[in-house]
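K.L.:
Quick check, what structure comes out for this input:
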Amino acid sequence: MRFDLIDLRLFCEAVDAGSITAGAERCALALAAASARIRSMEQSLGAPLLTRSRQGVTPTPAGRTLLKHARAVLDQAARLREDLGAFAGGASGEVRLLANTNALTEFLPEALSAFLAAHPQVSVDLEERLSDEIVGLVAEGVADIGIVAGTVNVGALATYPFRSDRFVVVTAVDHPLATQAQVRFAQVLDYDFVGLERSSSLQRFLTGKAAREGHPLRLRVQLRSFDAVCRLVECGVGVGVVPQTTAARAVKTMALSVIDLSDDWAIRDLTIVVRAIGELRPSARHLVESLRA
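P.N.:
Purely as a prediction, here's the structure:
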């Protein structure tokens, strides 16, 4: 068997994404070249590595074994680059960071800009995920660092406090809920919603909460940012659920009413999670230290 680092990374990315096409995109390879590489790996091994279906790809037993070792090899290769990078003037390399919607939109832009300015040889691969997904991916070694809601079970991962915030409801000033000081999420479900796009981890979270209440969200429009949500809410399109930090900023320039959510999950203590701080590569460890500061 002769698998190079590109083969191993492609295989890991394809499994993580559940698609050879997405894996090829992440590795900046043409789909034909990526498919040929994986077929060559299977021919070299003499056994299939992926089960292919209309829903995507999943690893076979042989593929799961390769996945475990491939991640270890890629991690060691990254550590080698970083250790040698120290001789070239400091920490270098790529850090994979996963964060939920709240952390990604409200707190990470400022925190990451400061870190990246101080570490010009480090790049950060940032992806938005649900908190429970992040815990699993960090535990598996797919990501170096995660930022999750403090309510999620993190298992054996090491944790560090990051920020605190809460979700609130925003409405137009003439909306029937506008005079309320506090509401339950179930009460808000009687009204039209302005939400984030379907790929947003927060939107998936709220959709799940609504389904458990037996009252699906009446989404009128879905947007890419909390600020855009507030703009449409101001125009009377519907109500929105946004972080309190967003609402406090928006009311300075928009005619909005801000209403507290009384549900326990509305309070959001954000937590940094890693497998073990001592196992992180220097660049990832520096990022954790920067985020904690």
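K.L.:
Only C-alpha atoms from now on, for both contacts and neighbour counts.
P.N.:
OK.
K.L.:
What ranges does the stretch 151-293 of the chain have for its helices?
P.N.:
185-188, 201-212, 226-234, 244-250, 282-292 (DSSP state H, counting those that start in this stretch).
K.L.:
Out of these, which is closest to residue 20?
P.N.:
For the helices of the stretch 151-293 of the chain, the distance to residue 20 is smallest for helix 201-212, at 23.2 Å, taking C-alpha to C-alpha.
K.L.:
who's in contact with that closest one?
P.N.:
Helix 201-212 is contacted from outside by 100-102, 128-130, 186, 189, 195-198, 216-217, using C-alpha atoms under 8 Å, 6 or more residues apart in numbering.
K.L.:
compare with the first, here's sequence two:
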Amino acid sequence: MRYDLDDLRLFTQVAAEGSITAGARVMHLSLPSASARVRALEAQAGVPLLIRERRGVRLTPAGATLARHAREVLAETTRLDNAVASYAVSSTAPIRLVAGGSAMHQLVPVALATFLREHPEYDVNVSERRTVRSVRLLAAGEADLGVILDDEPTSLRTEPLADDSLVVVGQAGGTLAGRTSIAYSEVAEHPLVGLDRNSPLTQWMDERLGPHAPAPRYRTVVPTLHMLITLATAGAGLAIVPRRAVDAIAALDICPLQDAWSTRAHLLCYAADAPESAHLLASHLHAAAGA
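P.N.:
Coordinates of the predicted model:
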């Protein structure tokens, strides 16, 4: 026997709703059309599939078997469509996203995961850039969307995205135990672990601390926030990191900095001619920021 996929979709909806009327509404069909399709399925099967009652329908044993297998067939069809679609070449230019290292740690990967899964027709090129560079690329039309910090003036369209304030972290029960806040000048008196000199966060802090800030002792510097947080959690030293990166880690003591420069936020920044696909990606970044 040959089954029409739309008929199977309708039948699974009728089975789920317990009503041909409700199933027709979900499938955007008229009731006569839906009823005719169900009768044709029963004629093809050669057995009744539904027991029709005053307030809806119930599945016969044959109908329950058909509904179960139909759901499996439809799910497999969806997997088949997605597998074939993954080989298609996008007909649009990739979205060009620029963001700093802090956003790259969690925010951007979470947003990309949902966006790429839900929009197989779009590709995304991602570059890590400091805010000042991101703004220049967006202004020049060389990027479509950026996650920037709120301390760089721009005439481009921006909108609030997420808090990105910095905190000091250390091994639970260690130096920071019981502290509600701490100044950078005191933090610098303790052994630290940090990001390497080329990281956007390190460069951003150096600009705000200036040449007269106390020189800390770094036991080691590493290239990624993940490595930095791992070392701080293990007790290798204190670390200064974005709070969003560590809020869910129970094995750390987290202490806000007293210094005004530690309070900062992420903004979404759009190029003047950002494509509609960039706005779709922006909605996923907002969702990731609010998760």
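K.L.:
picking up where we left off before, out of the helices of the stretch 151-293 of structure 1, deepest packed?
P.N.:
helix 226-234 (a mean of 21; mean count of other C-alpha atoms under 10 Å).
K.L.:
what's the mean gap between that helix and the aligned bit of structure 2?
P.N.:
Helix 226-234 of structure 1, aligned to structure 2 and superposed, deviates on average by 2.4 Å (mean C-alpha distance after the TM-score superposition for structure 1).
K.L.:
Now list the buried members of the contacts of helix 201-212 of structure 1.
P.N.:
Applying 16 or more other C-alpha atoms under 10 Å to the contacts of helix 201-212 of structure 1, the neighbour count classes 100, 101, 102, 128, 129, 130, 189, 195, 196, 217 as buried.
K.L.:
In strands, which of those residues fall?
P.N.:
128, 195, 196 (DSSP state E).
K.L.:
didn't the second one look like it was pressed against residue 240?
P.N.:
Spelled out, it's residue 195 of structure 1. Yes. Using C-alpha atoms under 8 Å, residue 195 of structure 1 makes contact with residue 240 at a distance of 6.2 Å.
K.L.:
Pull up the overlap in contacts between the two.
P.N.:
residue 229.
K.L.:
aligned partner of residue 254 of structure 2 in structure 1?
P.N.:
Under the alignment (TM-score structural alignment), residue 254 of structure 2 maps onto residue 258 of structure 1.
K.L.:
ok, that match - contacts?
P.N.:
Applying C-alpha under 8 Å, 6+ apart, the residues near residue 258 of structure 1 are 168, 169, 170, 171, 178, 247.
K.L.:
Out of these, which comes closest to residue 152 of structure 1?
P.N.:
residue 168 (19.6 Å).
K.L.:
Around the closest one, how many other residues sit close by?
P.N.:
Number of residues near residue 168 of structure 1 (other C-alpha atoms under 10 Å) recorded here: 23.
K.L.:
And it, what's its match in structure 2?
P.N.:
So, by TM-score structural alignment, residue 168 of structure 1 is matched to residue 167.
K.L.:
what residues are up against its match?
P.N.:
240, 241, 242, 243, 254, 255, 256, 257, 262.
K.L.:
between these, which has the most around it?
P.N.:
Neighbour-wise, the contacts of residue 167 of structure 2 (other C-alpha under 10 Å) top out at residue 240, 28 neighbours.
K.L.:
Could you pull out the strands in the stretch 51-200 of structure 1 for me?
P.N.:
56-59, 93-99, 122-128, 145-149, 158-172, 182-183, 192-196 (DSSP state E, counting those that start in this stretch).
K.L.:
Show me what the second one packs onto, helices and strands only.
P.N.:
For strand 93-99 of structure 1, the packing partners by 3 or more C-alpha pairs under 8 Å, 6 or more residues apart in numbering; DSSP states H and E come out as helix 61-85, strand 122-128, helix 131-140, strand 145-149, helix 282-292.
K.L.:
Contacts for the fourth one next, please.
P.N.:
Residues lying outside strand 145-149 of structure 1 but in contact with it, judged by C-alpha under 8 Å, 6+ apart, are 95-100, 103, 130-132, 134-135, 138, 162, 268-274, 284, 288.
K.L.:
Which one of the contacts of residue 258 of structure 1 is nearest to residue 110 of structure 1?
P.N.:
For those, the nearest to residue 110 of structure 1 is residue 247 (17.8 Å; C-alpha to C-alpha).
K.L.:
The closest residue to residue 139 of structure 1 other than its chain neighbours: how many residues sit nearby?
P.N.:
Nearest residue to residue 139 of structure 1 in three dimensions, chain neighbours excluded: residue 275, at 6.0 Å (C-alpha to C-alpha, 6 or more residues apart in numbering). Number of residues near residue 275 of structure 1 (other C-alpha under 10 Å) recorded here: 22.
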